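> Dropping the sequence and predicted coords here.
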Amino acid sequence: MNKGTSLTIVMVTGLVAACGGDGDTPAILACADLTTAKLGIANLQVASAVEVAASGPLPAHCKVNGALNSRIGIDGKPYAIGFELRTPLPTAWNGKFFFQGGGGTNGLIVPATGNLLNAPAGTALERGYAVVSTDGGHNTGQSDVSFGIDPQARSDYGYNAVGQVTMVAKKIVHARYGQLPARSYLLGCSNGGRDAMVASSRFAHQFDGYVATNPGFNLPKAAIAQQWDTQQFMSAATAGQLPKDAFPATALHLVAQSVLAKCDALDGVADGMVNDRVACQGAFSIASDVPTCSGAPDAGCLTAAQKTALQNVFGGARDSANRSLYASWPLDPGVSGQNWRFWKLDAGFAPLPFNTLIGAGAMGYVFSTPPDAPDLADGGLGYQLGFSMDTAAAKISATTATYKESALEFMTPPNPTQLTTLKARGKLIVVHGTADPVFSPNDTIAWYDALKAADASASNYARLFLVPGMNHCGGGPATDRFDMLAALEDWVEKGTAPDAVRAAVNAADPDVVAAAWPARRSRPLCAYPKQAMLKTGVTDTEDAASFECR
């Protein structure tokens, strides 16, 4: 445990006691009275506290905007941990707290309505939760990652904002309702999924449950993979082309169809989905199962250069000594998804803000120590093409006298396979699409396998669900509509562990439309390592009830 972790835990524990953990009950404050002076919380500035009338599906509620720990950074810029807290009317509160995980490099406060991720509809606020969100400690917007020059801003973004905002938000909830939440949950996808996994390690005493979807819990390593991918894609480009130009949509469609031709029926039914991921990875080969062009590239073949580039991408980033720098990636029909193409081929060297999550921006400013501060005028393409897998990649684990925490320390969960506090009091659901182009599902699978190896009872408090075909947080040819908050509530509050969760298609998704799937298609998502298999003698292949997890 590093120094930052221990300090945060002491502060959080102390504030829980101050919030009423010792039986003290403050006067219940009206929304307008949730001010800096009346709350009396150290280092808190409340900018506004206003009643919001019911509108559309959102109920009437109190909205508090504020900031914690205002300061000037080493770069001379102002910093604070901004947040928004929305609390239903006292008569409508369900007694629970919801932390809405962030996204990308944060930098702005997303309305704290309680994004339920892949749920078909609704928000946590609509379900009666008190909901909080944060900007991660900098309000620079998602297109400015220069906050990475300031070491405290790095730590706030990595973990401290979650811990600080949680304890202050709970104190405000206590002042609003006269009691602490009976249950507390954190849900997020991508960087928000990383928030959930970090919190399950650092702040497990603050929450009862977490949903981490497509989590970037090894985000600095995934950023290295983005630089690697750009270099590989560029190796297949011809003069004047960008990396994305070397792989038109027809090329990725060909790969997806080739995967289906080899793997679709391995799970017992030919339905445009690959459930038997392990068997598919053993059966499918880019080299032998995708036609090779004898001349110019066309829609029915890949050139040798394209094949080599894809093999290197899916094999994972490596240094010059062939040592792995990040996980490999499963080949999945979801590579034809629009979301896959955007993140893997466009976002890494697109105009801001899209290159800031795992491209040159975040890699150079936030994850490199000391910061590289790359020139992003070209979308970061030049920086990525010149990125050294030997020297530059090593900067994610480096420290200096100024930057005392490396990127791996402030971004990743400490001891992710030793979740003793979580085991004692909470539950963690991790969800990952098998065609995620940003964070490798193989990395998440490796983490869960290691957790199980370290603790044979891990499935009693942590479970992993893989979503065949799903891209980053959603999209792709997949059944990507499912309600994991409901599954988490049942596990925490009723003791019903999720063995399978029903998932349906988003019939309006272009990838589902292109695959010509019926709008009623549903499947069970199975707790890893089980997978959905068609029941014997069943003929309806569009209903989740026709499948079982085994």
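Looks like it arrived, so ask away.
> make it CA atoms for all contacts and neighbour counts henceforth
Noted.
> roughly how far apart are residue 320 and residue 447?
Separation of residue 320 from residue 447 (Cα to Cα, to the nearest Å): 25 Å.
> Give me the more crowded residue out of these two.
Neighbour totals were compared for residue 320 and residue 447, and residue 447 leads with 15 against 9 (other Cα atoms under 10 Å).
> Where does that one fall, secondary structure wise?
Residue 447 belongs to helix 441-454 when assigned by DSSP states H and E.
> What segments of the stretch 1-150 of the chain are strands?
Listed in chain order, the strands of the stretch 1-150 of the chain (DSSP state E, counting those that start in this stretch) span residues 44-52, 61-72, 78-88, 96-100, 130-134.
> buried stuff in stretch 338-355?
Of the residues in stretch 338-355, those scored as buried under the neighbour-count criterion (16 or more other Cα atoms under 10 Å) are 338-355.
> picking that back up, what residues does the helix holding residue 447 touch?
Counting by Cα atoms under 8 Å, 6 or more residues apart in numbering, helix 441-454 makes contact with 214-215, 326-330, 416-418, 432-435, 458-459, 464, all of which sit outside it.
> ok, second structure coming up, stack it against the first:
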Amino acid sequence: MPTPSRHALATACAAAMLAACGGSDGDDAATAQQQCEALARTAVPATSLTAVYQADGAVTIQNYALPAHCLVEGKTNERTGVDGKAYAIGFRLRLPDQWNGRFLFMGGGGNDGSLGTTIGPNVGPIGGMKPALGEGYAIVSTDGGHTGGRGADFGSDPIARIDHAYNAFDKTAVNAKSLIAARYGRGPDHSYFSGCSGGGRQGMMFTQRFPAYFDGVIAHAPAMRVSSGATIAAMFNNLKLTQIAPVENGSPILSKALTDADLKLAAGKILERCDALDGVADGMVNHFQACNVDLAELQCTGAKTATCLSADQVGAMKALFDGPRNTAGTRLYAGQVMDPAIDQPGWRAWTLGSSTSATPNSAYNTLMADALRWEFFTPPDPDFAALDFDFDTDPLRMAATSSVYDTYADDKLTAYQARGGKLMFLHGMADPIFSAHDTVDYYQRLAANHGGIGAARAFSRLYAIPGENHCSGGRATDQFDALTAMVDWVEKGQAPDRLLAAASSTHPLFPNRTRPLCPYPQYAKYNGTGNVEDAASFTCTAP
């Protein structure tokens, strides 16, 4: 029997509408466009769809020319909320012509409210990485059930709260897989999730509520305790820093509570005590478990000068590293990790901001206080002032949302582990909002429920990222390909014993530096010889 021609295959695909040969090398642009546009007529429950074909190179995002693909956007469960506003679960799905059989759900972040680029994280060799869409992944993202970007006033609607907690992500995953099957004639061979911050929380949520959906989940800096712990810490840290801020025209100026020079003093003390604990002084603290610093060593003995910190400044910083407590002394959340990247812009943006007026612009005061007022308090309290947080009573107002939103409590993941799912945690040691101590605590609890860290590493691993602020930046090698490592783990059984990470070529402290990211509790130790800038000179070592 003769082999069908490419034209015959393409015609057959078009006639079958969205048959299994969709996305093959034999698809010409015209047929691919027809198949794409037909997706807008796909029956997806309670969902309206649009589908637009984007030819190879026709769209550029972040200086990357996207490959030929079908852009599908949808709205599920459109309705009017109790606040009179329009709501829907919005999603964006990119379906490449050259599909590799994999599905990737890109997590959101912050208060969600937008769809993002939906091109995936960078994958491939360090120095030559490109967005996952370019490697053939079908990729979806969602707005979490509301629009409006960083604003959290959607929290006045009870259904929007549930959508943002879990329902929007459930519906989007199901819809995306249905549309993938419609486009290619089959569902994905393997499904993955990757997200940071709120996206990390969403990934954890899938392993708990919907354990059958994904084969591998990457949870970077997960906001696992955001509505019951991290937001309390944000209010606590904000209060402590505001209390020591200089007063100008009758108002404290938060950004001046600690100058950049003050933060460099503290960072220098941390480096002095802890930098060389991994075998080399290189401006990073790899062996964070052994790092112990008393910032009181920097306290001025007299008037404040450029070479010391005031007693108030030392006290405030100690409070940040210790973590929030109520008046009874009960700890309400983990403190921050002592990492020298407290002198970096990413740390300042969250804690102090840059505003020189009486109106602070730190993320504690904008993003976190907004989420607290509208979503994390039940009922919402739109007029709540961040500095009025009561550490004895206000945490009780956060319990209801925490019960459906936070993901720190389930430390067994029995169903996810039983079906062979893999879970990868990553966390920056200098994260100023979600403490890496909290993720370490969760991982230790998870490991204890699975026979210890040695046994738990068969399905779950945690990688500390020295010097990284929230999700990226800092004194860090913060460029890495966790997705390919996860794919190799799931599909080839090759567990990631280390992740190769790099600093960018424009990093102000160590351009192009590479380091291994090691599975906890190991850390990257210098071998004693070799180029200090090269990951090959470091070995993942048990403490």
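Alright, I've got the coordinates. Quick caveat: nothing in here was measured; it's all calculated off a predicted structure.
> okay, the strands of the stretch 1-150 of the first structure in a markdown table with mean neighbour count next?
Compiled in a markdown table, these are given as follows (neighbours: other Cα atoms under 10 Å):
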| stretch | mean neighbour count |
| --- | --- |
| strand 44-52 | 17 |
| strand 61-72 | 19 |
| strand 78-88 | 25 |
| strand 96-100 | 27 |
| strand 130-134 | 30 |
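> Could you dump the ones you listed into a markdown table with distance to residue 26 of the first structure added?
Below are those laid out as a markdown table (distance: least, Cα to Cα, whole Å):
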| stretch | distance to residue 26 of the first structure |
| --- | --- |
| strand 44-52 | 18 |
| strand 61-72 | 18 |
| strand 78-88 | 17 |
| strand 96-100 | 18 |
| strand 130-134 | 18 |
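> closest one to residue 424 of the first structure among those?
Taking Cα to Cα as the measure, the strands of the stretch 1-150 of the first structure were each checked against residue 424 of the first structure, and strand 96-100 came out nearest at 19.6 Å.
> so the closest one aligns onto which residues of the second structure?
Against the second structure, the aligned range for strand 96-100 of the first structure is residues 102-106 (TM-score structural alignment).
> Assign a three-state SS to residue 329 of the first structure, would you?
Taken by DSSP: H, G, I helix; E, B strand; the rest coil, the conformation at residue 329 of the first structure corresponds to coil.
> contacts for stretch 320-336 of the second structure?
Contacts for stretch 320-336 of the second structure (Cα under 8 Å, 6+ apart): 229-230, 232-233, 236-237, 319, 337-338, 391-392, 430-432, 435-438.
> Just the buried ones out of those residues, please.
Under a neighbour-count criterion of 16+ other Cα under 10 Å, the subset of the contacts of stretch 320-336 of the second structure counted as buried comprises 229-230, 232-233, 236-237, 319, 337-338, 391, 430-432, 435-438.
> So the aligned partner of residue 305 of the first structure in the second structure versus residue 352 of the second structure, what's the distance?
Under the alignment (TM-score structural alignment), residue 305 of the first structure pairs with residue 312 of the second structure. Applying Cα to Cα, one obtains 15 Å for the distance of residue 312 of the second structure from residue 352 of the second structure.
> What of residue 525 of the second structure?
33 Å.
> Residue 225 of the second structure -> the first structure?
Residue mapping for residue 225 of the second structure onto the first structure gives residue 218, with TM-score structural alignment as the criterion.
> ok, for that match, nearest residue in space, not its chain neighbours?
By the measure of Cα to Cα, 6 or more residues apart in numbering, the closest residue to residue 218 of the first structure outside its immediate chain neighbours is residue 412, 5.8 Å from it.
> so where in the first structure does stretch 135-146 of the second structure end up aligned?
Counting by TM-score structural alignment, stretch 135-146 of the second structure pairs with residues 127-138 of the first structure.
> To what extent is residue 9 of the first structure buried, counted in neighbours?
Around residue 9 of the first structure there are 18 other residues, counting by other Cα under 10 Å.
> go on, residue 493 of the first structure?
The burial metric for residue 493 of the first structure, expressed as a neighbour count using other Cα under 10 Å, is 11.
> which position in the second structure aligns with it?
Checking TM-score structural alignment: residue 493 of the first structure goes with residue 491.
> With residue 463 of the first structure instead?
Residue 463 of the first structure is assigned residue 461 in the second structure as its aligned equivalent, the criterion being TM-score structural alignment.
> Contacts only, for residue 139 of the second structure.
By Cα under 8 Å, 6+ apart, the residues touching residue 139 of the second structure are 93-95, 103-106, 118-120, 133.
> For residue 449 of the first structure, what is the corresponding residue in the second structure?
Taking TM-score structural alignment as the alignment basis, one finds that residue 449 of the first structure is matched in the second structure by residue 444.
> what's next to the regular element (helix or strand) spanning the match of residue 493 of the first structure, contact-wise?
Under the assignment given by DSSP H and E, the secondary-structure element containing residue 491 of the second structure is helix 482-492. Among residues not part of helix 482-492 of the second structure, those counted as contacts by Cα under 8 Å, 6+ apart are 121, 123-124, 194, 215-216, 218, 421-422, 424, 494-496, 499.
> Determine how far that helix lies from the middle of the whole chain.
Centre-to-centre, helix 482-492 of the second structure and its host chain are 18 Å apart (Cα atoms, centre = their mean, to the nearest Å).
> following it, which helix or strand comes up?
Heading C-terminal from helix 482-492 of the second structure (DSSP H and E), you reach strand 499-502.
> Now that next one: buried residues?
499-502.
> next one: stretch 8-17 of the second structure
By neighbour count, with 16+ other Cα under 10 Å as the criterion, the buried positions of stretch 8-17 of the second structure are 9-10, 12-14, 17.
> Just the ones of the residues you listed in helices?
9-10, 12-14 (DSSP state H).
> Tell me the one among the residues you listed nearest to residue 416 of the second structure.
residue 13 (36.6 Å).
> Give the aligned equivalent of that closest one in the first structure.
The pairwise alignment with the first structure leaves residue 13 of the second structure unassigned, based on TM-score structural alignment.
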